[in-house]
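> Below are the sequence and a predicted model; questions follow.
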Amino acid sequence: MTTVFVNGACGRMGQAVLKAVQEDKDLTLVGACDIHGGADTGSLVGLPANGVLVETDLAAALARLQPEVMIDFTRPDVVFDNVMTALAHKVSPVVGTTGLSEEQKSEIRKAAEVNNTPAFIAPNFAIGAVLLMVLSKQAAKYMPDVEIIELHHDNKLDAPSGTAIQTAAMIAEVRAEHKQGHPDEKEKLSGARGADYEGMHIHSVRLPGYVAHQEVIFGGLGQTLTIRHDSLNRESFMPGVCLAAKKVRGLRGLTIGLDQLLEF
């Protein structure tokens, strides 16, 4: 069984992870951390009390407990330090927090190699969202004019979402960079056409009521194609999270994207 430590345990995603780990027969919860400490990790999520309490000092907890895996759903401004702390203790981070820069990912890759400890980052752990990205990459070979609309709850801190950026990056692998729309188009309001990723436009919506949703819209002569994925609750991410926790120790260096763990 894989021993797991959950960081950001008291947040909404953290609590969903706590519950999923405790209910998975191949995973063992050995510890948790959050700025709000003290709660029993079983009682916190409506399961029987287990005596594993939420702690507040990440480095001290990892040093004492020595888990194999740390699952992190915290915030973009702290996730990098959390990951580097885990790798320094030879604990494999499985990261769902988005917002890491390319420079930070490069530093994580180096630290994973130096510490001989694999790391895993996924912009989205929903298997349906991964299929959306894979299918979008295939479609872009034949319909290269594409725009992305991502919709999330209004407490999400980064925009565009990591899923949207990863989708655009995968499409860019098979699509020649080119500007879309009329060459003389002008925005009457700055940002009206969204963010630009190698000529593709990405639009971010933030409203209460949403969880995580994305549309990839392709346009062609006399036709359009829309691929959409909807996460209706946080439980939709848990099969992917648990899969990554089980497989990360068998990887090397830094792996990005749940598609790397699936067979197509």
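Arrived safely, thanks for sending.
> going forward, measure contacts and count neighbours with C-alpha atoms only.
Fine.
> residue ranges of the helices in the stretch 1-150 of the chain, please?
Taking DSSP state H, counting those that start in this stretch as the test, the helices found in the stretch 1-150 of the chain are 12-23, 58-65, 79-88, 102-114, 127-140.
> Below is structure B, check it against A:
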Amino acid sequence: MIKIVVAGFKGKMGLTATKMVIENEKFELVGVLDPMATEANLNELPEFVQLDIPVFHQKEELVKQVKPDVWIDFTIPKVAYQHTLFAVENGIRPVVGTTGFTESQVAGLITQTKEQQLGGLIAPNFAIGAILMMQFAAKAAEYFPDVEIMELHHDQKLDAPSGTAIKTAEMIAEVRGYHQQGNPAEKELIKGARGADFEGMKIHSVRLPGLVAHQQVQFGSAGEGLTIRHDSYDRASFMTGVALGCEKVMELDQLVYGLENLL
């Protein structure tokens, strides 16, 4: 039985992850964390009245009272790195879906987990279909170097571009390298009209209510085009990947970045 805590349990992704852990016979939920929570126990919430699981408001208090194997984090970018570092320092394997980590932060965490021989996972996207979408896009870039990425998310998402879009762009860039696209004399009449630039390709972010998580990778070539798209219509689509991550980090001896490393 893998003992798990969920940080950010009152958010939409955190709540979905909490329910997944409770329903999975391989897991035991030993605590949840949210500094803004008013509850002391999950059973104070209508959907969890039959449970007896402590709610923690400070991470330091959590590690004094419970000994989890895995730390699931669906919080916000400004605290996710501190949470992940804290988990590693306390010998807890992180499974992180919060985005916004810098390259140096990820590199530092990998180095530290190697030293501790502690497994961990940071994944910009936990949907299996999204992982396949990124892999297919990287393969297509061998033949279609001209590409733009459009990612669409709900209007409460804090970071742009999404971690998935950045990861996709990185994977494409590994294949095609830097490639300047479009007319070199192009001029934006409104700043930002052409989106963010990554190694010559453009990334466009859409934020609207009603959306969950969607990404389209649009390739163009002489006389033809190719579109690779993934849609998550419900946050339950991420839970297969989260559960897989919780199991696999128990076998790893360092942190990895990207769910594709576990498939």
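Yep, it's here. Not measured: the values here are computed from a predicted model.
> Spell out which helix or strand contains Asp253 of structure 2, please.
Assigned by DSSP states H and E, Asp253 of structure 2 falls within no helix or strand.
> ok, now which ones touch Ala112 of structure 1?
Neighbour list for Ala112 of structure 1: Leu87, Pro118, Ala119, Gly253, Leu254 [criterion: C-alpha atoms under 8 Å, 6 or more residues apart in numbering].
> could those be laid out in JSON lines, adding neighbour count?
Formatted as JSON lines, the contacts of Ala112 of structure 1 follow (neighbours: other C-alpha atoms under 10 Å):
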{"residue": "Leu87", "neighbour count": "24"}
{"residue": "Pro118", "neighbour count": "25"}
{"residue": "Ala119", "neighbour count": "30"}
{"residue": "Gly253", "neighbour count": "19"}
{"residue": "Leu254", "neighbour count": "21"}
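> Pull the contacting residues for the closest residue to Pro77 of structure 2 other than its chain neighbours.
Excluding its sequence neighbours, the residue lying closest to Pro77 of structure 2 (C-alpha to C-alpha, 6 or more residues apart in numbering) is Gly100, at 5.1 Å. By C-alpha under 8 Å, 6+ apart, Gly100 of structure 2 lies in contact with Pro77, Lys78, Asp159, Gly163.
> Gly100 of structure 2 and Pro161 of structure 2: what is the separation?
Distance, Gly100 of structure 2 to Pro161 of structure 2, by C-alpha to C-alpha, to the nearest Å: 9 Å.
> so can I have a markdown table of the helices of the stretch 1-150 of structure 1 showing distance to Phe237 of structure 1?
Shown next, in a markdown table, are the helices of the stretch 1-150 of structure 1 (distance: least, C-alpha to C-alpha, whole Å):
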| stretch | distance to Phe237 of structure 1 |
| --- | --- |
| helix 12-23 | 9 |
| helix 58-65 | 24 |
| helix 79-88 | 18 |
| helix 102-114 | 22 |
| helix 127-140 | 7 |
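> So which of the ones you listed is nearest Met238 of structure 1?
The minimum distance between Met238 of structure 1 and the helices of the stretch 1-150 of structure 1 falls on helix 12-23, with 6.3 Å, by C-alpha to C-alpha.
> distance between that closest one and the chain's centre?
Chain-centre distance of helix 12-23 of structure 1: 15 Å, with C-alpha atoms, centre = their mean, to the nearest Å.
> What of stretch 193-200 of structure 2?
That offset, for stretch 193-200 of structure 2, works out to 22 Å (C-alpha atoms, centre = their mean).
> What lies in contact with it?
Outside stretch 193-200 of structure 2, the residues that touch it by C-alpha under 8 Å, 6+ apart are Ala169, Ala173, Gly177, Tyr178, His179, Gln180, Gln181, Glu188, Lys202, Ile203, His204, Ser205.
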